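K.L.:
The amino acid sequence is not available; the structure is as follows:
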């Protein structure tokens, strides 16, 4: 087994649930939400923010471009923190247990500059990483190969010694192509089991 010198967490759907569709279902109902998402590529618009675009300007421009959905689109800005909720508590415990065990822990996340600023006071654990790689500040998003290369260059570690978890297969595939060790996140228990299997945490510390 190759030594792990750092564990890298994605954030959305690994440490914090990110389910905009669920939010809109609760506010405007599933049928109207389905119609809106079929009309407007809201996730694509969010990618602009994650690449460093100004959050307010990007969402307001999308609202202006879609007057029939203006109020709903503006919710993506005005109620964004309600979409990025709640924290996945077991994953947060794993993050803290790794740090307690002396394992360097990084974040690599598609996250906007302003949205991260909104999230950090709500989720204090976002300030607990040894290094943070936030796509908005890097002007590059996963799964672009460049973002993984930027992480490697900054941390100076052998890619084969990085263990990365993410909930999206395309992001995992891109990391694996660079030689990273990877784990497709489908839930915190599976991630805990992987950390124990790799000798990074004891079963007790992984609970």
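P.N.:
Now that the structure is in, tell me what you want to look at. Computed from a predicted model, the values in this text were never measured in an experiment.
K.L.:
alpha carbons only for contacts and neighbour counts from here, please
P.N.:
Noted.
K.L.:
all helices for this protein, in order.
P.N.:
Ranges of helices within the chain are 20-28, 30-39, 42-50, 55-65, 70-78, 80-83, 89-100, 113-122, 135-138, 145-155, 169-177, 188-197, based on DSSP state H.
K.L.:
Point out the most buried one among the ones you listed.
P.N.:
For these, the largest average neighbour count (mean count of other CA atoms under 10 Å) is found in helix 135-138, namely a mean of 20.
K.L.:
gap between it and the chain center?
P.N.:
A distance of 12 Å separates the centroid of the chain from that of helix 135-138, by CA atoms, centre = their mean, to the nearest Å.
K.L.:
got it, and stretch 131-141?
P.N.:
Offset of stretch 131-141 from its chain centre (CA atoms, centre = their mean): 11 Å.
K.L.:
re the thing from before, in TSV: the helices of the chain, plus distance to residue 10.
P.N.:
TSV is the format used below for these (distance: least, CA to CA, whole Å):
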stretch	distance to residue 10
helix 20-28	17
helix 30-39	24
helix 42-50	13
helix 55-65	20
helix 70-78	21
helix 80-83	17
helix 89-100	11
helix 113-122	13
helix 135-138	11
helix 145-155	12
helix 169-177	10
helix 188-197	12
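K.L.:
Nearest to residue 205, out of the ones you listed?
P.N.:
Proximity to residue 205 (CA to CA) singles out helix 89-100 among these, at 6.0 Å.
K.L.:
Give me the distance between residue 41 and residue 35.
P.N.:
Shown here: residue 41 relative to residue 35, a distance of 11 Å by CA to CA, to the nearest Å.
K.L.:
Tell me who's in contact with residue 17.
P.N.:
Shown in contact with residue 17 (CA atoms under 8 Å, 6 or more residues apart in numbering): 83-88.
K.L.:
Check it against this one:
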């Protein structure tokens, strides 16, 4: 089946997103586990991804837990260290597709302010043909509405969209709408899929 646009998730597809790894390095695994058992920081981040203000949400949450306030604030203050490094092979694949004239979109759970910040650190985040960012859309994957909004905006038949994401629930939600999908488990496998779809040559996908 033909592919008219390729859609990339960002976290753990184009940029590593590993908050636990950051906290383990900075405060140690035992303290990190205790903090994450006390407060669901990923659920907190979902609020940001739905469009609430990045700093306000995190600092408000931190103030509810005075004994670990500074630790929670690191989610904001050291955020770019959690969202790093770039996955260079995936970035090359994105650019290779565009060099072949294939439109490349982003569909990402990302806050408004945090995405703008990331764009200052990673040039390639400014290079999508279209960027669908949950914070602006006020809905996060895998809610069906975020996929519907993308379809309505780009006007491409869902069966001609090829989407990669590292989370199975996000992939399944897209597949339920007729999208072609690829569960991202590493850039090498994604490259092979793009070659198999005849979107890139083996050389271009290397």
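P.N.:
Nice, I can see it. The structure displayed is predicted, hence computed values, not measured ones.
K.L.:
Post the TM-score for the overlay when you can.
P.N.:
Remark: TM-score between the superposed chains equals 1.00 [TM-score structural alignment, normalised by the length of the second structure]; 206 aligned residues with a CA RMSD of 0.4 Å.
K.L.:
circling back to that earlier point, quick one: which of the contacts of residue 17 of the first structure is nearest residue 160 of the first structure?
P.N.:
Among those, and counting by CA to CA, the member closest to residue 160 of the first structure is residue 88, at 27.4 Å.
K.L.:
Does that closest one touch residue 16 like I think?
P.N.:
Yes - in this structure, residue 88 of the first structure is within contact of residue 16 by CA atoms under 8 Å, at 5.4 Å.
K.L.:
Give me the more crowded residue out of these two.
P.N.:
A count of neighbours by other CA atoms under 10 Å puts residue 16 above the other of residue 88 of the first structure and residue 16, at 21 against 17.
K.L.:
I figured that one was touching residue 85, is that so?
P.N.:
Yes - the criterion here is CA under 8 Å, and residue 16 of the first structure meets it with residue 85 at 5.9 Å.
K.L.:
Looking at the contacts of residue 17 of the first structure, spot the one nearest residue 50 of the first structure.
P.N.:
residue 84 (14.0 Å).
K.L.:
quick one: that closest one from residue 149 of the first structure, how far?
P.N.:
Residue 84 of the first structure sits 27 Å away from residue 149 of the first structure, going by CA to CA.
K.L.:
Same check on residue 44 of the first structure?
P.N.:
Per CA to CA, residue 44 of the first structure is found 23 Å from residue 149 of the first structure.
K.L.:
just residue 126 of the first structure next, same as before
P.N.:
Counting by CA to CA - residue 126 of the first structure and residue 149 of the first structure are separated by 22 Å.
K.L.:
How about residue 68 of the first structure?
P.N.:
42 Å.
K.L.:
Kindly report the same for residue 63 of the first structure.
P.N.:
Residue 63 of the first structure is 35 Å from residue 149 of the first structure, where distance means CA to CA.
K.L.:
can you check residue 36 of the first structure too?
P.N.:
Distance of residue 36 of the first structure to residue 149 of the first structure, given as CA to CA: 36 Å.
K.L.:
Does residue 99 of the first structure touch residue 105 like I think?
P.N.:
Yes - Residue 99 of the first structure lies in contact with residue 105 (CA under 8 Å); the separation is 6.6 Å.
K.L.:
Let me have the contacts of residue 17 of the first structure in a markdown table, extended by distance to residue 158 of the first structure.
P.N.:
Output for the contacts of residue 17 of the first structure, formatted as a markdown table (distance: CA to CA, whole Å):
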| residue | distance to residue 158 of the first structure |
| --- | --- |
| 83 | 36 |
| 84 | 32 |
| 85 | 34 |
| 86 | 34 |
| 87 | 31 |
| 88 | 29 |
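K.L.:
Which of the residues you listed sits closest to residue 74 of the first structure?
P.N.:
Nearest to residue 74 of the first structure among the contacts of residue 17 of the first structure, counting by CA to CA, is residue 83 at 12.8 Å.
K.L.:
Can you give me the distance of the closest residue to residue 96 of the second structure other than its chain neighbours to residue 103 of the second structure?
P.N.:
Of all residues not flanking residue 96 of the second structure in the chain, residue 204 sits nearest, at 6.4 Å (CA to CA, 6 or more residues apart in numbering). Distance of residue 204 of the second structure to residue 103 of the second structure, computed by CA to CA: 16 Å.
K.L.:
So for stretch 121-129 of the second structure, what gets flagged as buried?
P.N.:
The neighbour-count check on stretch 121-129 of the second structure (16 or more other CA atoms under 10 Å) flags 124-125, 127-128 as buried.
K.L.:
Could you dump these into a markdown table with distance to residue 198 of the second structure added?
P.N.:
Output for these, formatted as a markdown table (distance: CA to CA, whole Å):
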| residue | distance to residue 198 of the second structure |
| --- | --- |
| 124 | 23 |
| 125 | 25 |
| 127 | 22 |
| 128 | 21 |
